[in-house]
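Visitor: dropping the sequence and predicted coords here.
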Amino acid sequence: MARSKTILWIVLVAQFMVVLDSTIVTVALPSIGSGLNFDSQLQLQWVINAYILLFGGFLLFGGRAGDLLGRQRLLVIGLLLFGVSSAVNGFAQNPETLIFGRAVQGLGGALISPAVLSIIIVTFGGVRERAKALGVFSAVTASGSAAGMLAGGVLTEWFDWRAIFLVNLPIAALAIFAALRFIPNSKHATEGRTRMDLPGAVTITAGLMLLVYGVVNAAEWGWGSGKVWLLLGAAAALIVVFLVIESVSKQPLVRLGIFKVRALTSANVAMVLMTGGMFVMMFFPTLYLAQVKGYSPIEVGLAYLPWPVAMAVAGTVAQKIIAKAGPKPALWIGLLILAAGLFHLSLLDADSSYAGGVLPGMLLTAIGAGFAWAAMFLVASVGVRPEESGLASGLINTSQQLGSAIGLATLSSVAAAYTLDLLDSGVEANEALVRGFDRGFMIGGIILLVSTAVVIAGIRSSDGRHVAGPDQEAGSEQVPVINLEPALGD
């Protein structure tokens, strides 16, 4: 038991670092933009999107790699990539270097995250012990998000934005040493010779990157530009190639037949829409508070603290609702609250106060996210064969990351284009910027309403009410495992 606890805390240190890094970057974005002379808001968002795209694109690949290489080895490789890329980011001298480093960080995170969860599952075999371990995992994730908001402000204001990346180096080094010393390199006992689907991972990641790149640049080039449609066409071709690869591969990254499970498919569509609409919460308010209201980095960090706290509290309440009524009510109620929060934020103007303008919308979106996340991951596992539970988990996590990236790219593009139109018509700079944000928030809220409709139409009230784990004995107490990790770049 003592060794199990040691292993748990080692992987939790790795998880804390990944979550800390995602939110720590959010608060430092304005300082990064000015420090490296980013050309525009559209270019700056790639600091987030480069991470998310590689993380989401290689998340399923990372889970498969653990079967071949072993979970400890996968964790160590991910930590090495994360640590080295953090050093590259900390010493970057131009936007291109930083964006490249963030992409490599995303790849590292895509190896670390499935390794952490796999190690916890194989280390704690009993239902109760595993539930407790995953409960600690969720608590560390939530605390890492909150700590990142505050640490990002403190490090940026007291030192420099580079410190937010360099702080990862000692954490990664400690985690690597401890993993090599205490964690066995276990592999999947029944997989035999597992082949990694590298062509599938590369084609889907490249296709989605081209898709987002085309959407991002559409604001500057125009939607009628040949370059935009060339990028979108290439993205579509790569996605088709991915589907062909998966259909003929003996060991595909994604078995396409799994999408015949109605609840799983509905949950993944709803997740893409949910994160696509809500992820502007990690971008627009930061720029609003820093550029329009003149907040310092530490003030931005403190302003964001209610978000992860409210989300964690709402997630606890949602668990009780799910236990009594199943996940569907918590899910659609949460999505509606999320939409209400974004609609409230769409009313911001340059003179709005934090208490009256930003905070109510922030709390509503946090409460809605807490309700929806607690239910979404549970529904995504309904009707899935036990041997494909890992694939189902990977799919919903991938939908989370990709929805975030594509949604942020699209809504940032729309906001920037509207702001440019207003500036050309003579509107004052701050007012034009805020009205661009408002349009992004409004469209995000509409997307959340569409996600709600998908949940209501595609998920039955009975889905997820009685979900037993694959190792759960008949008659034993049911302890559903629910991932409460937010979509913050990882």
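Guide: Yep, that arrived.
Visitor: every contact and neighbour count from this point should use C-alpha atoms.
Guide: Noted.
Visitor: could you measure from residue 226 over to residue 214?
Guide: Distance, residue 226 to residue 214, by C-alpha to C-alpha, to the nearest Å: 11 Å.
Visitor: out of those two, which sits in the more crowded spot?
Guide: Between residue 226 and residue 214, counted using other C-alpha atoms under 10 Å, residue 214 has the larger neighbour count: 24 against 11.
Visitor: which other helices and strands contact the host helix or strand of the more buried one?
Guide: Per DSSP states H and E, residue 214 falls inside helix 198-221. Packing contacts for helix 198-221, counted by 3 or more C-alpha pairs under 8 Å, 6 or more residues apart in numbering; DSSP states H and E, involve helix 46-69, helix 226-248, helix 389-424.
Visitor: what angle do helix 46-69 and that helix make with each other?
Guide: With axes from the mean of the first three to the mean of the last three C-alpha atoms, to 10 degrees defining the directions, helix 198-221 sits at 180 degrees from helix 46-69.
Visitor: which positions within helix 198-221 qualify as buried?
Guide: Using 16 or more other C-alpha atoms under 10 Å as the burial criterion, the residues of helix 198-221 that qualify are 200-219.
Visitor: contacts for it, please.
Guide: With C-alpha atoms under 8 Å, 6 or more residues apart in numbering as the test, helix 198-221 has contacts from 42, 53-54, 56-58, 60-61, 225, 227-229, 231-232, 234-239, 241-242, 245-246, 252-253, 405-406, 409-410, 412-414, 416-417.
Visitor: and for stretch 28-36?
Guide: So stretch 28-36 is contacted by 44, 93-95, 152-153, 156, 161, 286-287, 290-291, 297 (C-alpha under 8 Å, 6+ apart).
Visitor: cool, and stretch 353-363?
Guide: Contacts of stretch 353-363 (C-alpha under 8 Å, 6+ apart): 281, 285, 306-307, 310, 340-345, 347-348, 352.
Visitor: take the one below as the second:
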Amino acid sequence: MQTQARATHPSGSITQQPSAPSVRPGAVLAVLASAQFVVLLSTSIVNVALPQIRDGVGLSDSGTTWVVNAYGLAFGALLLAGGSLSDLLGRRRVLLGGLGLFTGASVAAGLATTSEVLIAARAAQGVGAAAIAPAALALVLGVFPSGPGRGRVLGVWGIVTGAGGAAGVLLGGVLAEVAGWSWIFHACALGAALVLAGTAAVVPALRRPGTAARRFDHLGTAAVTLGLTALVWALTLARDEGWSSPQVLVPLALAALLLAAFVPIERRQKHPLVPPRLFTAGQVTTGNILMALLGSVWIALFFFLPLYQQHVLGTGPLATGLAQLPLAAANMVGSLLAPGLARRFGPVRTLTAALLVEAGGMGWLSRISTDSSYESAVLGPSIAIGLGLSVAFVQLTSLAVTGVRPVDAGLAGGLVNTTRQIGGAVGLAALSTLAASVTAASPGHHTHLQALTAGYRSAFEVSALILLVATALVPVLARRSGTSRRRR
């Protein structure tokens, strides 16, 4: 396969001219997968080091959560806009811009001496990540056509995506204990800078088919971005303020209004941000609904598990990080096996089995107690969860992008990342509120550690139930989607 140099036709459309160097698929995949890894790494790398970060910049206990939330809010709210811009402006160009912003923001976070600068830098990291994730996935889809080869590529994508959360906890623990919290952000900056250089060197500027006549949907983008921002903002405040607080109810109402207005706005747009045809391609709807449910327990897992290990089991940041290695290894194995399992047993059966395995692991994890050990209560569930999570992620990503027109590849990538991220924000807020409520309502004769553990147990129990609901929905949604395509 050869790279194509873009030329502008007199009519304004984009054509391609062959250029000399050949695309090196392996190198391209390595660079793009590394971009995805950096994005996911930054989601969880701060979790273990939050106490050190709080003391370093003078954050309050409630303000500490914004070190996590500022990144997630900007990332989740802007993913659709990032995907659309990558389709319109060029995936490579948007990826390079996102990596540049992410690198600068990471350096600023590492140098921050005040809470305001740190939180602003984390939000800027999220903006960069919202450009990186959909552009990188769209480039992968452009370089690797549909077929068994793409299945293997998505397996690699699953490895780096699933392992990013576990690796973030590991690396965050190591750096916090050995070098100090600021090096968490400097490491992110170094990783993004290396990916930026790799992108400039080996990733081709693929043509953008069918985009010449398209225009950016400013009104639709504003409605969905502000709506998602209000939603994530409300959900991140819910744990501390309570669901009945005006600080939560007002942004929730605003989010409902804006997201409801998004539908009629899109119907009136000649070039909508989310074209209706996207939901008639393949099983995009099925993939995104199930990805939202998977995301709702995914991000919460990497929030609650380190808390249990540090607060109840008494492990330090480094030991907590090292304890994630079995989960990361299981994730790698599952992602490698996923394409072969789907070819042998079919995607529906494979996805159903993966979700059941992950649900079983969550149920097993819900048996933790104050007297448990890592070996007896965490190790086995971590392996089961890692296997199920990775296989499910690969299958759902494939469902969400297969059959999508090349012109919509960036948007499809942004959409599936958005559903996972927003699902994660909803899940984390709801499960955190649940855990805090259970802890507060624990009997008076319980110790503080017993009350904390009861809250963590409830979060893992509900996570298992969510995964069982997702499992039951798999055949229903797949059958309904298949029926709709046959009718068309």
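Guide: In hand now; what should we look at? Every value quoted in this text rests on a predicted model; they were computed, and no experiment measured them.
Visitor: with respect to residue 115 of structure 1, which of the contacts of stretch 28-36 of structure 1 is nearest?
Guide: For these, the closest approach to residue 115 of structure 1 (C-alpha to C-alpha) belongs to residue 152, at 26.1 Å.
Visitor: for the closest one, what is the enclosing helix or strand?
Guide: Per DSSP H and E: residue 152 of structure 1 is located in helix 127-158.
Visitor: so what does residue 103 of structure 2 match up with in structure 1?
Guide: Mapped onto structure 1 by TM-score structural alignment, residue 103 of structure 2 lines up with residue 83.
Visitor: contact partners for that match?
Guide: For residue 83 of structure 1, the contacting residues are 168-169, 172-173, by C-alpha under 8 Å, 6+ apart.
Visitor: 7 Å - rerun?
Guide: Contacts for residue 83 of structure 1 (C-alpha atoms under 7 Å, 6 or more residues apart in numbering) come out as 168-169, 172.
Visitor: ok, residue 267 of structure 1 next?
Guide: By C-alpha under 7 Å, 6+ apart, the contact list for residue 267 of structure 1 reads 376, 379-380.
Visitor: ok, 8 Å please
Guide: So residue 267 of structure 1 contacts 376-377, 379-380, 396, 455, 459 (C-alpha under 8 Å, 6+ apart).
Visitor: with distance to residue 439 of structure 1 added, can I get the residues you listed in a markdown table?
Guide: Formatted as a markdown table, the contacts of residue 267 of structure 1 follow (distance: C-alpha to C-alpha, whole Å):
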| residue | distance to residue 439 of structure 1 |
| --- | --- |
| 376 | 27 |
| 377 | 30 |
| 379 | 31 |
| 380 | 31 |
| 396 | 28 |
| 455 | 25 |
| 459 | 30 |
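Visitor: hmm, which of those are common to structure 2?
Guide: Compared against structure 2 with both residues aligned by TM-score structural alignment, their matches' C-alpha atoms under 8 Å, the contacts of residue 267 of structure 1 retain 376-377, 379-380, 396.
Visitor: can you pick the most crowded of those?
Guide: Neighbour-wise, those (other C-alpha under 10 Å) top out at residue 379, 29 neighbours.
Visitor: alignment lookup: it to structure 2.
Guide: Residue correspondence to structure 2 (TM-score structural alignment): residue 379 of structure 1 is matched to residue 399.
Visitor: which non-adjacent residue is nearest its match?
Guide: residue 287 (5.1 Å; C-alpha to C-alpha, 6 or more residues apart in numbering).
Visitor: returning to what we had before: of the contacts of helix 198-221 of structure 1, keep whichever come out buried.
Guide: Among the contacts of helix 198-221 of structure 1, those classed as buried by 16+ other C-alpha under 10 Å are 42, 53-54, 56-58, 60-61, 228-229, 231-232, 234-236, 238-239, 241-242, 245-246, 252-253, 405-406, 409-410, 412-414, 416-417.
Visitor: list the residues that contact residue 177 of structure 2.
Guide: 317-318.
Visitor: can you point me to the longest helix in structure 2?
Guide: Across structure 2, the longest stretch assigned as helix under DSSP state H is helix 448-487.
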